[in-house]
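**Q** Attaching a predicted model along with its sequence, questions to come.
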Amino acid sequence: MLEAKNVSAAFGKRIVFSDVSLSLNTASVYCISGPSGCGKTTLGRILAGLNRPKAGEVTFNKRNITSTETWPVQYLYQSPLMAMNPRWQIRKIIAESGPVDTEISRTLGIETEWETRYPHELSGGQLQRVSILRALGAKPRFLIADEITSALDPVAQAQIWQLLIKLTEKYSLGIVAISHDESLLSRIGAANNHFRLGV
């Protein structure tokens, strides 16, 4: 279980949010929404152990998220290029987090010919598939998906989320979708696990 206990965040003297508590289970889809500037991305990064909260604690199976020996929570960026070395071929990027699972690679529709290409040579939808495959190489229990399809066309958007939901069911992953798009959050089936920040 991934838990946030009375978590607060601040930038300098400005409090972004305070006393947020969540309990998240694997094999489930959750969503976090809210207006711009309410701290959705900050909360996502705290849940993934990338940022430290001003107060409170995030734990995975009762252990502080920053003290775990593995990376049980992986963070997927809105722009995958932010997390990719532009000088690396896709093959090296995918292998960065661990051995490639060929079954997951096939499920995501990763093409063999992509392996020798560089990030700028792939489309946004292709890059998100690569980003998901790399994240799953670390064998996480949760994925934080921060506006990952907001820059994609509706067809690519639907494809990416269909794949993620399929992987959630098959590998008992927990997914936290961060988005301002309420209709998207409804379509991916997280209506009963919806946390609205800043409202």
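**A** Looks like it arrived, so ask away.

**Q** going forward, measure contacts between C-alpha atoms and count neighbours the same way
**A** Fine.

**Q** Residue 71 contacts residue 137, correct?
**A** No - between residue 71 and residue 137 there is no contact under C-alpha atoms under 8 Å: 10.4 Å.

**Q** Is residue 131 within a helix or a strand, and which one?
**A** helix 124-137 (DSSP states H and E).

**Q** residues touching the closest residue in space to residue 130 that isn't next to it in sequence, list them.
**A** Distances taken as C-alpha to C-alpha, 6 or more residues apart in numbering place residue 94 nearest to residue 130, at 6.6 Å, with adjacent residues excluded. Shown in contact with residue 94 (C-alpha atoms under 8 Å, 6 or more residues apart in numbering): 100, 130-131, 133-134, 137.

**Q** where does residue 94 land in three-state SS?
**A** Under DSSP: H, G, I helix; E, B strand; the rest coil, residue 94 falls in the helix class.

**Q** ok, and here's another one to check against it:
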Amino acid sequence: MLKVNNISFGYHRDYWIFDEISLELKPGEVLGLYGSSGIGKTTFAKVVAGYLKADKGSIVVDGKTPLQKGRNPVQLIGQHPEKTINPRWLMKQVLKESGDFSAEFLQELGISQEWMQRYPSQLSGGELQRFCLARALVPETRYLIADEMTTMLDAITKAQIWETVLQLVEQHQLGMLVISHELSLLEKTCDRILDFQELSGGSSAF
């Protein structure tokens, strides 16, 4: 289980971006986190995934505090895949950095072998996002955070990616935190939904 225990984060002491938020995510569960843009959801995601350090509180993954070295069992996928990929590398190099992936797994994610010889600028946002998913879904991953993962994609690509991701989550019994301002998306994909703005004062479920 992923346990977020009363975490707070701010850039200075007089202003908290969020304060004393707690939640629990079970293996195999898809949990939605709803909130409007600009209220700190992305910062919260980065703290839970280990990109930023909480000023207060703790994060426990399957009974352990995540290690600073090695691959984090909590992986984050954001809405701008182009910002997380080296533009000078061929896509085969991008994947190689994270490990070896079977042809079957890449096919399952809808990644064409033809894309391997292309640079990021030669692929669409949806195609790049599939590579980000592949890099996140390594064997060490137990929990996945999708922060507005498909917001920038067209409706068809969005549906295809969500179908694939939810199948993999169920197959590997991953816990998944879906962060979005689209309540309709959360209602379609999640087992339960929490309101980000209300978490500080006690969780509210839809």
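**A** All right, it came through fine. If you're wondering where the values come from, they're calculated on a predicted model, not measured in any experiment.

**Q** Quick one: average offset of the lengthiest helix in structure 1 versus structure 2, please.
**A** The helix spanning the most residues in structure 1, taking DSSP state H as the definition, is helix 154-171. Mean deviation of helix 154-171 of structure 1 relative to structure 2 after superposition (mean C-alpha distance after the TM-score superposition for structure 1): 0.7 Å.

**Q** what's the following helix or strand after that helix?
**A** In N-to-C order, the element after helix 154-171 of structure 1 by DSSP H and E is strand 174-178.

**Q** any idea how far the closest residue to residue 157 of structure 2 other than its chain neighbours is from residue 86 of structure 2?
**A** Computed as C-alpha to C-alpha, 6+ apart, the closest residue to residue 157 of structure 2 that is not its neighbour in sequence is residue 126, at 6.3 Å. Distance, residue 126 of structure 2 to residue 86 of structure 2, by C-alpha to C-alpha, to the nearest Å: 17 Å.

**Q** Looking only at neighbour counts, state which of the two leads.
**A** residue 126 (20 against 13; other C-alpha atoms under 10 Å).

**Q** Who are the contact partners of that one?
**A** Per C-alpha under 8 Å, 6+ apart, neighbours of residue 126 of structure 2: 153, 157-158.

**Q** Out of those, which comes closest to residue 112 of structure 2?
**A** Using C-alpha to C-alpha, residue 157 comes nearest to residue 112 of structure 2 of these, at 14.7 Å.

**Q** That closest one and residue 130 of structure 2, how far apart?
**A** 10 Å.

**Q** So which of the two has more stuff around it?
**A** residue 130 (19 against 15).

**Q** For the nearest residue to residue 24 of structure 1 once chain neighbours are set aside, list the residues it contacts.
**A** Nearest non-adjacent residue to residue 24 of structure 1, counting by C-alpha to C-alpha, 6+ apart: residue 2, 5.1 Å away. Residues near residue 2 of structure 1 by C-alpha under 8 Å, 6+ apart: 22-25, 58-61.

**Q** Show me the residues you listed that map onto strands.
**A** Of the contacts of residue 2 of structure 1, the ones assigned to strands by DSSP state E are 22-24, 58-60.

**Q** what about the helices in structure 1?
**A** Along structure 1, counting by DSSP H, helices occupy 40-47, 90-95, 102-107, 124-137, 154-171, 182-187.

**Q** Need those helices in a markdown table (columns: distance to residue 30 of structure 1).
**A** Formatted as a markdown table, those follow (distance: least, C-alpha to C-alpha, whole Å):
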| stretch | distance to residue 30 of structure 1 |
| --- | --- |
| helix 40-47 | 12 |
| helix 90-95 | 26 |
| helix 102-107 | 22 |
| helix 124-137 | 17 |
| helix 154-171 | 11 |
| helix 182-187 | 9 |
